[in-house]
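>>> below is the sequence, then the predicted model.
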Amino acid sequence: MSEGIDLNDIKRRMDGAINAFKHDIASLRTGRASANILDPVTVEAYGSRMPLNQVANVTVPEPRMLGISVWDKSMVNAVDRAIREANLGLNPIVDGQNLRIPLPELNEERRKSLVKIAHEYAEKAKVAIRHVRRDGMDGLKKAEKDGVIGQDESRATSEKVQKMTDDTISDVDRLLAEKEKEIMQI
């Protein structure tokens, strides 16, 4: 650790941006069913908005089907409405206290729009990573100006921060390429 900045903290914050990106792209729908598709859905329950997974179990009984078991029978209609209003293109079938959601095939236009969304998520992650780098570089400049570290150490540490940034951004690009391939696969 340099006196000016904590490289472990910078690495931890960059890894946080990667993890947020992974979470974002996991919710993008590909050709097969995934319980993560319903992560953005919130249900009006008991006077407040709650994530779907706090009022029901989400399962994947078949490759193109999602199953939802609502814990409270009075919440079935609210869960149904929340899924329909989430603009995910899903139409649940109510079956007692359970809902079944058949996943339609993705057409070319929808695949391309999902890839666009994935690119937006990637750009958001890259911006977050660059902000972390900027904070680290500002800390280094301040430490050098205050005389805490010398020019040589400042230059060496800034090169380490830049290498961390480049590596993390290449990880985002790799994850994006994998997700894009997965989405476009028929």
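Received it, and whenever you're ready, just let me know what you need.
>>> contacts, neighbours, all on C-alpha from now
Noted.
>>> so Ile5 sits against Asp135, correct?
No: with contacts defined as C-alpha atoms under 8 Å, Ile5 does not count as touching Asp135, sitting 9.4 Å away.
>>> looking at those two, which is more packed in?
Ile5 (22 against 13; other C-alpha atoms under 10 Å).
>>> check the secondary structure at the more buried one for me.
State at Ile5, reduced to three classes by DSSP: H, G, I helix; E, B strand; the rest coil: coil.
>>> please identify the helix or strand for the residue most central in space within the chain.
Nearest to the mean C-alpha position of the chain, counting by C-alpha atoms, centre = their mean, stands Asp24 at 1.7 Å. Take DSSP states H and E as the rule and Asp24 turns out to sit in helix 7-26.
>>> likewise for Ala156?
Secondary structure (DSSP H and E) places Ala156 in helix 151-184.
>>> that helix vs helix 7-26, what angle?
Here helix 151-184 runs at 10 degrees with respect to helix 7-26, directions being taken by axes from the mean of the first three to the mean of the last three C-alpha atoms, to 10 degrees.
>>> list the buried residues for helix 151-184?
Neighbour-count burial for helix 151-184, counted by 16 or more other C-alpha atoms under 10 Å, picks out 154, 157-158, 161-162, 164-166, 168-169, 172-173, 175-176, 179-180, 182-184.
>>> this is the other structure I want to compare:
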Amino acid sequence: MAGHAARLMKPMFPLMYSPIGRIGTNTCKRLQWNHQIGQSCSRLPISVIQPTTVELMQCSAIHTTQILAKKDKGKKKKGTKVDTTTSADTSILDLGEVKRDMDKALEILKHDYIKSLSIRSSHGSLDHIQVETSDGKFPLNHLAQIATKSNNMMVVNMSNFPQATEAAAQAIQQSGMNLNPEVDGHTIKVPVPKVTKEHRENLAKVAKTMCNETKVNIRNVRNKYATIIKKHGQGKSKDVVFKLEKQIQQLLDESNNSATDILAAKTKELLGK
């Protein structure tokens, strides 16, 4: 019988280590083993079969630790932020210049929103419309004189570029602002639509397009300075170059978030929410 008990007492699991300690781990193994052998332990000494309260708590703590460790393993680690107040190497890059260029793109977006997008259409809302001509694409306000004739009518004078009149009318119609231009010689009359839900939604789409264009401009700023880092960072410490790249990437992310916030505020205004 002693030999039988000895065989039963042989560990069935490899030894594990945990913050609880070796004793708690062995106890946990023994509890698993006792559970498996069931009634075969009925003739073993009670101290072998029955765990103490402390041992039960240790076993539970080990299992909890293992479960939490698995959960933490599956989580993505977020990248740590870097300090963008000072350049990692001012001889390579002026970080303030990067920020100014990105901020400039954001200011242009704000200005264009005020000038071009409002619930009541104004002549400023036509300025940014791109017109396809034989010489390339041009903003409408580069080809024509735009004026507000009344609260219900805008007038586009194409006398400086009469050959682009039809193309301009088509561009206005396809602008997504629910406009139906009427061509009269070298003049395009644009009736101002009533403020409808569809009109508000179309303006919101235009706002999103303008925001995406701003993000492209911000990304171009990042690419410009990334090239500078690559060029002037030759022979410098890899850690310094890496930190500079992280700094301009973080400025890009922050500027994109600002552009998204500006868009959200403008969309809320346009949709009347």
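In hand now; what should we look at? Worth saying up front: this structure is predicted, and the values here are computed from it rather than measured.
>>> map Asn57 of the first structure across to the second structure for me.
Using TM-score structural alignment as the criterion, the counterpart of Asn57 of the first structure in the second structure is Gln145.
>>> report how many residues lie close to its match.
16.
>>> the residue nearest to the centre of the first structure against Tyr121, yeah?
Yes: contact between Asp24 of the first structure and Tyr121 holds when scored by C-alpha under 8 Å: they sit 6.7 Å apart.
>>> just to revisit the earlier point, so the match of Asn57 of the first structure is in contact with Val156, correct?
Yes: under the criterion of C-alpha under 8 Å, Gln145 of the second structure is in contact with Val156, at a separation of 5.8 Å.
>>> tell me the contacts of the closest residue to Asn141 of the second structure other than its chain neighbours?
By the measure of C-alpha to C-alpha, 6 or more residues apart in numbering, the closest residue to Asn141 of the second structure outside its immediate chain neighbours is Asp127, 4.9 Å from it. Applying C-alpha atoms under 8 Å, 6 or more residues apart in numbering to Asp127 of the second structure gives the contacts Ser116, Pro139, Leu140, Asn141, Ile146.
>>> with neighbour count added, can I get the residues you listed in CSV?
Compiled in CSV, the contacts of Asp127 of the second structure are given as follows (neighbours: other C-alpha atoms under 10 Å):
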residue, neighbour count
Ser116, 20
Pro139, 15
Leu140, 23
Asn141, 19
Ile146, 21
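>>> out of these, which are inside strands?
Those of these mapping onto strands are Pro139, Ile146, per DSSP state E.
>>> mind listing the helices for the second structure?
Chain-ordered helices for the second structure, with DSSP state H as the definition, fall at 2-8, 22-37, 46-49, 53-74, 95-116, 124-127, 140-143, 165-173, 197-232, 238-271.
>>> Provide the aligned range in the first structure for the second one.
Equivalent residues of helix 22-37 of the second structure are lacking entirely in the first structure, counting by TM-score structural alignment.
>>> and that helix, what other elements does it pack with?
For helix 22-37 of the second structure, the helices and strands in contact under the criterion 3 or more C-alpha pairs under 8 Å, 6 or more residues apart in numbering; DSSP states H and E are helix 53-74.
>>> for Glu182 of the first structure, what are its contacts?
Contacts here follow C-alpha under 8 Å, 6+ apart; on that basis Glu182 of the first structure touches Thr30, Gly31.
>>> for the aligned residue in the second structure for it, give its distance to Arg200 of the second structure.
The pairwise alignment with the second structure assigns Glu182 of the first structure to Glu269, based on TM-score structural alignment. Using C-alpha to C-alpha, to the nearest Å, one obtains 9 Å as the distance from Glu269 of the second structure to Arg200 of the second structure.
>>> what does Thr227 of the second structure give?
The spacing between Thr227 of the second structure and Arg200 of the second structure, counted by C-alpha to C-alpha, is 41 Å.
>>> out of these two, which sits in the busier spot?
When Thr227 of the second structure and Arg200 are compared for neighbours, Arg200 comes out ahead with 21 against 11, by other C-alpha under 10 Å.
>>> aligned partner of the more buried one in the first structure?
In the superposition onto the first structure, Arg200 of the second structure corresponds to Arg111 when matched by TM-score structural alignment.
>>> any idea how far its match is from Leu28 of the first structure?
10 Å.
>>> please apply the same query to Thr165 of the first structure.
Summarising the geometry, the distance separating Thr165 of the first structure from Leu28 of the first structure, computed by C-alpha to C-alpha, is 25 Å.
>>> ditto for Ile68 of the first structure
19 Å.
>>> just Ala177 of the first structure next, same as before
From Ala177 of the first structure across to Leu28 of the first structure, the span is 14 Å (C-alpha to C-alpha).
>>> can you check Asn91 of the first structure too?
17 Å.
>>> same question, Arg64 of the first structure
In terms of C-alpha to C-alpha, Arg64 of the first structure sits 15 Å off from Leu28 of the first structure.
>>> now do Asn36 of the first structure
With the distance defined as C-alpha to C-alpha, Asn36 of the first structure ends up 8 Å from Leu28 of the first structure.
>>> residues in contact with stretch 57-73 of the first structure?
Residues lying outside stretch 57-73 of the first structure but in contact with it, judged by C-alpha under 8 Å, 6+ apart, are 31-35, 55-56, 76, 79, 97-104.
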